[in-house]
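Peer 1: everything below, folded, please.
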Amino acid sequence: MLIATAIAGLLALAVLLTLLLRGAVSSSGPVELDVLRAQDGVRQVLTDPIDGYGREGVTNVRCNNGVNPTVRNGTSFICSVTVDGAQRQVRVEFTDDAGTYAVDRPR
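Peer 2: As a prediction, the model looks like this:
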């Protein structure tokens, strides 16, 4: 039962990320991720109690020093976030060349 719930949660997270990214990836030249939309997506994943990490008090999300990262499978960028008043870092990794990404937990 616990494994099925975890798998369902991961699938829901993948769907959420796909929906968020549909408007976040630019289409001209090298594919770049819109960093402002990515910051919103990272905040959503960190705070969502069902499909994300369920963290409260997430503020000041700033990814890749405000620069749009180039989308390339396997590459990553770092977001700095404040969680409950403490500065943390979150690693975000592209899982394909279309702009889908995975968000790690705050460290």
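
Peer 1: only C-alpha atoms from now on, for both contacts and neighbour counts.
Peer 2: Will do.

Peer 1: which neighbouring elements make contact with the helix or strand that contains Gln89?
Peer 2: Per DSSP states H and E: Gln89 is located in strand 86-94. Strand 86-94 sits against strand 76-83, strand 101-103, with contacts defined as 3 or more CA pairs under 8 Å, 6 or more residues apart in numbering; DSSP states H and E.

Peer 1: for comparison, sequence B:
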Amino acid sequence: MLGPVQAATLGLAIVALTSCSPSERQQTGDDLRSDMPLRDATYYTQHEQERVEMAGTCEKWKGSQRPPASWPSVVVNNCNNVDTANQLVQSKKDRDEFKKGMGI
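Peer 2: The predicted structure follows:
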């Protein structure tokens, strides 16, 4: 016979085990790529197509519900470098627009 504390613990364990949604159970990670070279922000700034492709890969990893600490380091670094490259490109556009507005 289970006591009240043991019954509550067992109940919580059952809820925790069954709380995964069907979509979470279906995630195998088969579509998550990590077979890529490490690129720096300068590379992604100069290669727009590569930056767009890597941004798509990063979105898949972010949507995978896996903790970032479990991601391969090449994915983490490339995603950070894509974010940096996007910021650099946007800063350049903003700076050029400002100069144009100032007549410089």
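
Peer 1: just give the TM-score of the two.
Peer 2: TM-score for the superposed chains, counting by TM-score structural alignment, normalised by the length of structure 2: 0.25, backed by 45 aligned residues with a CA RMSD of 4.1 Å.

Peer 1: that older thread, any idea which of the helices and strands packed on strand 86-94 of structure 1 is most buried?
Peer 2: Mean neighbours per residue, mean count of other CA atoms under 10 Å, is largest over those for strand 101-103, with a mean of 21.

Peer 1: so which elements touch that one?
Peer 2: Using 3+ CA pairs under 8 Å, 6+ apart, strand 101-103 of structure 1 sits against strand 86-94.

Peer 1: for the strand it packs on, which positions count as buried?
Peer 2: Within strand 86-94 of structure 1, the residues that count as buried by 16 or more other CA atoms under 10 Å are 88-94.

Peer 1: now distance to Leu20 of structure 1 too, for these, in a markdown table please.
Peer 2: What follows is the buried residues of strand 86-94 of structure 1, written out as a markdown table (distance: CA to CA, whole Å):
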| residue | distance to Leu20 of structure 1 |
| --- | --- |
| Arg88 | 23 |
| Gln89 | 21 |
| Val90 | 18 |
| Arg91 | 17 |
| Val92 | 14 |
| Glu93 | 15 |
| Phe94 | 14 |
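
Peer 1: OK, contacts around the spatially closest residue to Thr59 of structure 1 that is not a sequence neighbour?
Peer 2: Take Thr59 of structure 1 and drop its neighbours on the chain: the residue closest to it by CA to CA, 6 or more residues apart in numbering is Thr82, 5.1 Å away. By CA atoms under 8 Å, 6 or more residues apart in numbering, the contact list for Thr82 of structure 1 reads 57-61, 88.

Peer 1: pipe the helices and strands packed on strand 86-94 of structure 1 into a markdown table and attach distance to Leu20 of structure 1 per row.
Peer 2: Formatted as a markdown table, those follow (distance: least, CA to CA, whole Å):
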| stretch | distance to Leu20 of structure 1 |
| --- | --- |
| strand 76-83 | 17 |
| strand 101-103 | 10 |
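
Peer 1: Val35 of structure 1: which of these is closest?
Peer 2: For Val35 of structure 1, the closest of these is strand 76-83, at 10.0 Å, according to CA to CA.

Peer 1: Arg43 of structure 1 and Arg88 of structure 1: what is the separation?
Peer 2: Using CA to CA, to the nearest Å, Arg43 of structure 1 is found at 13 Å from Arg88 of structure 1.
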